[in-house]
Each structure stands twice: as C-alpha cells, then as structure tokens.
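K.L.:
Predicted model follows, preceded by the sequence.
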Amino acid sequence: MTKRVRVLVVDDSALVRQAISHGLNQDPSIEVVGQAVDAFMARDLIVRLRPDVVTLDVEMPRMNGVEFLRRLMPQYPLPVIMVSSQTRAGCRVTIEALEAGAVDFVTKPSGMGIGLEQMLVELREKVKIAAAVDVSHWRKRRDVLPRIVKRKPMTLNRTGDLLVAIGASTGGTEATRKILSQLPEGFPGIVITQHMPPGFTSMYAESLDRSCPLKVREAHNGDRVAPGQVLLAPGGKHMRVVRRNGGGWEVVCREGELVSGHCPSVDVLFESVARAARAKAIGVILTGMGQDGADGLLAMARAGARTIGQDRQSCVVYGMPKVAHEKGAVQKLVPLANIPEVLVRLVAEGDHG
C-alpha cells in the first residue's frame, strides 16, 4: 500500500479545522495526523508528529502564519500550504508567506457552505503535490528575498522591438521573483501570467516591484508593453498582447471562461504573443502543475520566437515545462538560476539580429 501523506492542520477556528480535516481525510492517500489552534501548538506537534505537509492559516492570534514560517523553515523545513482569506490583509500576508517558503496557497470560501467543496478539492490536490516538494534548501536560510543584482542598464538599439512572455503556476511566484531581480533596467517589456485569484495579483505585483530593478504592476486593459516594465495578468482575467497602431504592443485584459483549466491562462497569453510578436518574442515557461502554456509556447516557437523551459531539478513542480518540452515547444531547458543570464544573451542576439 502506498504511504499516505501525513498532514497537520493549523487554524484558530475549530469549525475550519474540522472542515479541512474532514475534507482531506476523504482522500484515501491523505491522513490528517493532528490539529493545532496556533503557531505554538503547531511547533510542538510538528516535532512530535513529524507530518509530511502542514496546512497553515494566514491570520492567527499570538503569531500569524508568515511569522511562524520565518521561524519554522530555517530550523525545520516542511512543505506548507497556506489557507488564506481574500481580504486585502489576507492577500498581503499570503504573498509574504510565499516569500518565506510556503509552497502554495488556497483561499477560504466566503461561507463554509459556499465554495467549500471546491476549495477542498484544490487543497487535496495541492497537499499531494506539496508532499513531493523538496524544501531542504530553506534550512539555515536567513535571507527571505533574493538579492537584487545591480546590472548595467540595457542600451540596446531595439529593446522596444522585443517582448518577453513568462508563464508560471505552483512555485512560480518566487521563481519569477528570482528572475526579475537579476534583469537590468531597460530590459525589453515583459508580460507574465501567474495562476492567482483576483486580489492576490495586485499585491504580488507590488511585492515584485519592491524587490526588482524593473517597474512591475498589475496590468490594466490598454496598458502599453514598454522596456523596463513588467505587466502581470490580473487574477480572474485573461491577458492578451495585441499590436498597437503605430507600432509596439499593448495588452487586453478581459474576463472569460477557463482555458486549460485557468483564468488567467498562460496558453491565452502565449498564443496572443505568437500572433502579435512572432519572432520578436521570447517565451519562458516556469514551474507549475498541469499543462497550461504548453500549446501556447509551441505556437510561439512555430511563429519564430525563442523559447525557454525551467529544468526539472530547479522546478517546485515539473509539470508545465515537462509537457511543453514533450510537445517540442521548448528550445532550451535551463536551471532557474541561469534563466536571467540566458534572457539577457537572447535579447542581445535579437538586438543585433
């Protein structure tokens, strides 16, 4: 019999603890081994029960989830899934928790009866994925944010004629942060689709903006794609790149049906870039479960764009890049640490090409 994933549920609400525990135990491959009402009880139970995965409430009394993570991960690294509210404060702390080592997050429904089952389905899937994630690199780690590498600003002739499109899911928030923190000012315009619900993308963009030399913000309909600027697809809306009258590109952000299981969808972004920018684009597919982005990246490659996939060893989840590579969409599989350097080189080659 396959070993079950042992889970510790941490939440100050007895009702939420019961609902999450019952929902997780519905999956025969998951076993809830304990419940904790706060970070201090969680600390003791982690040492005693040695769970494989922890689900952690974002907002708790005495010590919130992110502060607990900052203390836990350097001493006792464990895969953690955050359970977040969709309040502004909840969104902000969730982004901080991802920076501090959380693997992923789910959002609490507005009521325990509305959307609860959907949340539990998502949580069960993410718990099983998290159990296989290696978080040992957080041991003895003190720096939460990646160090910004100060590069000489780009002064290429045609940076405005080039476009970089990035797609990511599970583990992608920090992978993207590591890439952007090492790109130079004046780098060609970047468009990103990261799987996130409404409310979280604006907070994530603000967080990236504080830690990167480029200007990062959540995209709005009609925003221009410009050198030195990063546009992040808003949660709940597909983002497409279209040609502007007079040259260059702008984005169109609209609500829509799920595509490849997501809104925003990486496939939607990449396919629009293939049509609008063709050979003047670079596509990057990062860590994430599922296959969103694979078909879109293939369309980009067929249109003449250069394409990069994050390699297996550096992915939190080698799903999206794996499918893209198997479809023949990835021209280069690159470790996360090397992607900034590869992008700078490809941009320089494109500038002179």
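P.N.:
Done, it's in.
K.L.:
only C-alpha atoms for contact and neighbour calcs from this point on.
P.N.:
Will do.
K.L.:
Would you mark the buried spots in stretch 87-99?
P.N.:
G90, C91, R92, V93, T94, I95, E96, A97, L98, E99 (16 or more other CA atoms under 10 Å).
K.L.:
ditto for stretch 252-267
P.N.:
V252, C253, R254, S260, H262, C263, P264, S265, V266, D267.
K.L.:
try stretch 114-133
P.N.:
L116, M119, L120, L123, R124, K126, V127, K128, I129, A130, A131, V133.
K.L.:
mind listing what the fifth one touches?
P.N.:
Read it as R124. Neighbouring residues of R124 by CA atoms under 8 Å, 6 or more residues apart in numbering: G23, L24, D27, I30.
K.L.:
any idea how far the residue of the chain positioned farthest from its centre is from E125?
P.N.:
Within the chain, G246 marks the point farthest from the mean C-alpha position, 33.7 Å out by CA atoms, centre = their mean. According to CA to CA, to the nearest Å, G246 and E125 sit 46 Å apart.
K.L.:
Got another one to weigh against that:
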Amino acid sequence: MQKVRVLIVDDSALVRKVLTTMLESDPGIEVVGTAADPLIARDKIKLLNPDVLTLDVEMPRMDGLTFLDNLMRLRPMPVVMVSTLTERGADVTLRALELGAVDFFTKPPADLANTFMDHAPEICAKVRLAAGAKPRERAAVSKLDVAPRLSADAVLPLAQTPGTRGGTRIIAIGASTGGTEAIRVVLEAMPPTAPPIVITQHIPAAFSGPFAARMDSCSAMRVMEARDGQPIQAGHAYIAPGSQHLLVMWDGAKHVCRLHDGPPVNRHKPAVDVLFRSMVASVGAATIGVLLTGMGDDGARGLGELKEIGAPTLVQDEASSVVWGMPGAAWKAGAANEMLPLDAIAARLLALAHTPVSAAASRVGT
C-alpha cells in the first residue's frame, strides 16, 4: 500500500520534531519534509508534491489563514490544521475549516514532547483520512495503544418502549470531520420558525462555545451551546458542549437538554450514538435523524435504532461529504431512509417536519 506523504508546516522546531516522530510511527505515513513558515512551505509543496499538509494556525512572515486561503484557490489539497486550545485558537481553526481545511488537531498546553505523543493514534488516523478526502475551494513510538471502544450502552441503555411524548418533531444531527461547515450549510437554510435541532459535532471543549456563537451569527435560528436542563424550543438549535454527551430527556412537561459526563462512546465525547439513543427513549418516531460528513462510524448504530422505531432518517451523500465515513457506514448498514446531497438536506428536513408522525412511521420499510 502506498504511504501517505506528509509535509509538516510549523514554526516550532519541537512541534516539527514531535509530529515527524509521531506520524512516522504509523507504517502507512511518510513525512517527506518540514517547513518553518508558509513561504518555505510554498516551495516545498512544488518540489515534494505531498498528499497532506499539516499547518500551524499562527506563524511568522505569513499567517496560516492567509496561506490556506491562497493554497485552496491556487492548489487545493488536503490540509489538517494544528491548533491551540485557546479561544483565539478555536476562532482561527473554525475559520480555517470554512476556508477548506479537512480537519484539525490540538496541541496540549504543556509538556508537549510527552503529552502530544498520547494522541498519536487519533492524529495519524486524521492524516490518513485526510489523504482520501476531497479538498474544497472556498465554499519515538513503538506501539500505538488503542483505548477500548464503548457503545452507547455505557451511557444509556436502549429503551424497551420508544418515547412519544410531546408529539413535536425534533431534528437530531450528528457530524464529525467536515461537519462544522456542513452544519453551517443546514442551519443557514433554516427559518426562525424551524423545529428544534439538537446537534452533536465531534469537537474539543474549548471549541464548542465559539462554534455555537459562529453558527448563531449565520442562522435565522437561535443557536447556542446546550446547557443542562435547558428547555428545547422551536426556532432554537442546541450544540453539545465538547467533552460532554448531549441527551434529550422528558422532564414531565417538556423536552430538555441533559449533559452527561460518562465515558467516551465510539471513542468520542460527545458521541452521536448517545444523542440518537436518547432520542429513541424521549422523542421516538417524532425524531428526524441526520448523519452528516464525518470520520468513523459513530451515529450509524443510533440512526438504525431510530429507523427501527419509525423515525425518518437521512444521511449526506458521498459526493458532498468531506469524509463519507459516518454517513457511509449508516447507509451501508441500512440505517437511513434517504441519502441526499448537503444542499438538499435542509429543505427535506423542513418537509419531514410537517409530516404526521404516524404517517412517517407507517412508511418505514416500505
């Protein structure tokens, strides 16, 4: 199998060294070069023709965003951003994803040489997946230890009797790699009277608040980071905080957001399967389940559980996905009723929102 050829662009010599060691611990990755700033990187891209670029967000001579913008206009290629866990790092990284970066990973705030290596499996996986992603124009480790992969059962058992309380449609969306931009496309097309939307996007804790604020600024809906016990209302979208699972529960009079500090599920926290599992218990067939672009298969099982109880389920198609992992896994497993391009999903969600729950459930499997 041909190795993924990577060029590392970072002004820190330590980061370049650690990233090189980390990536080359994966037999499927070859670091073909490094660059201390974008101007050096520009020449090395022409010379080395790498498959993937890792790019720091803050560098001398030319900042990472300016370089990325130029790169995506002149020579689009898969880029994985290297970010910091700060508010500024979050804002710059989200802007980089808007400009066309495939994904990002974050530098630990301290003890870089030791703690960075703990994330080797995740970072190597992001780089490998990026190599197969479709770049978009503007619109020493001897063994990699892998944590056990838990299912949604670790947080919430599957309800024996699906919930039907409230009778109001609630849209549940899951996404990962490429999802920040896919979610923006959906929310921008939603009117202020849209049904409530709950969202789990794989994202670090420091990034979920700025991401929610960014979505709020571009949507007619009121978009916010979910709070524990917060009532779920029409015209509002609730985004899971990073590092906490988002569940929807019935509190006796209304649906509310519940935050859960349980273990990672499918190695993610927040996890889409946990959100979908909670929808089965509290909203039932009134749920509309959606899986957008993302790496892995988180959400595929939960989407299938929603389909089994009569909830309409959708996935984003391969052509419009940055990575067709999560939606592809759900589609191949038969968990989705429909597969649509990203720009058609919002309209379909609004149409389904006006479909009687009983009618939607009766058509499942036909």
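P.N.:
Structure received. Being a predicted model, the structure only gives us computed values, none of them experimental.
K.L.:
Got a TM-score for the two of them?
P.N.:
Overlay of the two chains. TM-score (TM-score structural alignment, normalised by the length of the first structure): 0.90; 332 aligned residues with a CA RMSD of 1.7 Å.
K.L.:
Any chance of the buried residues of stretch 114-133 of the first structure in TSV with distance to R50 of the first structure and secondary structure as columns?
P.N.:
Shown next, in TSV, are these (distance: CA to CA, whole Å; DSSP: H, G, I helix; E, B strand; the rest coil):
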residue	distance to R50 of the first structure	secondary structure
L116	27	helix
M119	25	helix
L120	23	helix
L123	20	helix
R124	19	helix
K126	19	helix
V127	15	helix
K128	16	helix
I129	18	helix
A130	15	helix
A131	12	coil
V133	16	coil
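K.L.:
which among those residues gets closest to S169 of the first structure?
P.N.:
K126 (11.7 Å; CA to CA).
K.L.:
which residues touch that closest one?
P.N.:
I81, D104.
K.L.:
Kindly recompute the last result at 10 Å.
P.N.:
V80, I81, V103, D104, F105, V106, L120, T170, M289 (CA atoms under 10 Å, 6 or more residues apart in numbering).
K.L.:
Quick one: these as CSV, columns for secondary structure and distance to G319 of the first structure too.
P.N.:
As requested, these are arranged in CSV below (DSSP: H, G, I helix; E, B strand; the rest coil; distance: CA to CA, whole Å):
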residue, secondary structure, distance to G319 of the first structure
V80, strand, 19
I81, strand, 18
V103, coil, 15
D104, strand, 15
F105, strand, 18
V106, strand, 19
L120, helix, 21
T170, coil, 9
M289, coil, 4
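K.L.:
The residue farthest from the centre of the first structure sits in which helix or strand?
P.N.:
For G246 of the first structure, there is no host helix or strand (DSSP states H and E).
K.L.:
Spell out the residue ranges of the helices in the first structure.
P.N.:
Here the first structure has its helices, by DSSP state H, at 14-25, 39-49, 65-75, 88-99, 116-130, 172-180, 200-211, 266-276, 294-302, 320-326, 339-352.
K.L.:
Now distance to R4 of the first structure too, for the ones you listed, in CSV please.
P.N.:
Shown next, in CSV, are the helices of the first structure (distance: least, CA to CA, whole Å):
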stretch, distance to R4 of the first structure
helix 14-25, 10
helix 39-49, 14
helix 65-75, 23
helix 88-99, 25
helix 116-130, 9
helix 172-180, 26
helix 200-211, 32
helix 266-276, 32
helix 294-302, 31
helix 320-326, 25
helix 339-352, 36
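K.L.:
and of these, who's closest to K3 of the first structure?
P.N.:
Of all the helices of the first structure, helix 116-130 sits nearest to K3 of the first structure, with 11.5 Å by CA to CA.
K.L.:
A303 of the first structure reaches A279, doesn't it?
P.N.:
Yes - using CA atoms under 10 Å, A303 of the first structure makes contact with A279 at a distance of 6.1 Å.
K.L.:
Now do the shared contacts for those two.
P.N.:
V273.
K.L.:
Give me the nearest residue to E225 of the second structure, chain neighbours excluded.
P.N.:
Once flanking residues are discounted, E225 of the second structure sits nearest to I239: 4.7 Å by CA to CA, 6 or more residues apart in numbering.
K.L.:
what residue of the second structure matches up with C212 of the first structure?
P.N.:
Here C212 of the first structure is matched to S219 in the second structure, going by TM-score structural alignment.
K.L.:
Repeat that for V191 of the first structure.
P.N.:
Match for V191 of the first structure (TM-score structural alignment): V198.
K.L.:
List the contacts of its match.
P.N.:
170-174, 223-226, 232, 236-240, 246-248, 257, 275-276, 279, 289.
K.L.:
Let's see that with 7 Å instead.
P.N.:
Counting by CA atoms under 7 Å, 6 or more residues apart in numbering, V198 of the second structure makes contact with I171, A172, I173, A237, Y238, I239.
K.L.:
now swap in P198 of the first structure and tell me
P.N.:
P234, G235, G236.
K.L.:
List just the nearest of those residues to D57 of the first structure.
P.N.:
Of all the contacts of P198 of the first structure, G235 has the smallest distance to D57 of the first structure: 21.5 Å, by CA to CA.
K.L.:
In the second structure, what residue corresponds to the closest one?
P.N.:
Match for G235 of the first structure (TM-score structural alignment): G242.
K.L.:
Surely its match and I203 touch.
P.N.:
Yes - with contact defined as CA atoms under 7 Å, G242 of the second structure reaches I203; the gap is 5.4 Å.
K.L.:
Now do the residue farthest from the centre of the first structure against P321 of the first structure, distance only.
P.N.:
Noted for G246 of the first structure: a distance of 35 Å to P321 of the first structure, by CA to CA.
K.L.:
neighbours around H352 of the first structure, how many?
P.N.:
Using other CA atoms under 10 Å, H352 of the first structure has 9 other residues around it.
K.L.:
nope, V9 of the first structure is what I meant
P.N.:
26.
K.L.:
cool, and the one 3 residues further on?
P.N.:
By other CA under 10 Å, 18 other residues sit near D12 of the first structure.
K.L.:
same thing with the one 3 residues further on?
P.N.:
By other CA under 10 Å, the residues close to L15 of the first structure number 11.
K.L.:
Likewise for the one 5 residues further on?
P.N.:
Around I20 of the first structure there are 24 other residues, counting by other CA under 10 Å.
K.L.:
Looking for the alignment partner of it in the second structure.
P.N.:
Match for I20 of the first structure (TM-score structural alignment): L19.
K.L.:
Next, name the residue at the spatial heart of the second structure.
P.N.:
Central residue of the second structure (CA atoms, centre = their mean): S176, at 1.7 Å.
K.L.:
what's the neighbour count on the nearest residue to that residue once chain neighbours are set aside?
P.N.:
Nearest residue to S176 of the second structure, sequence neighbours excluded (CA to CA, 6+ apart): G294, at 4.0 Å. G294 of the second structure is flanked by 28 other residues according to other CA under 10 Å.
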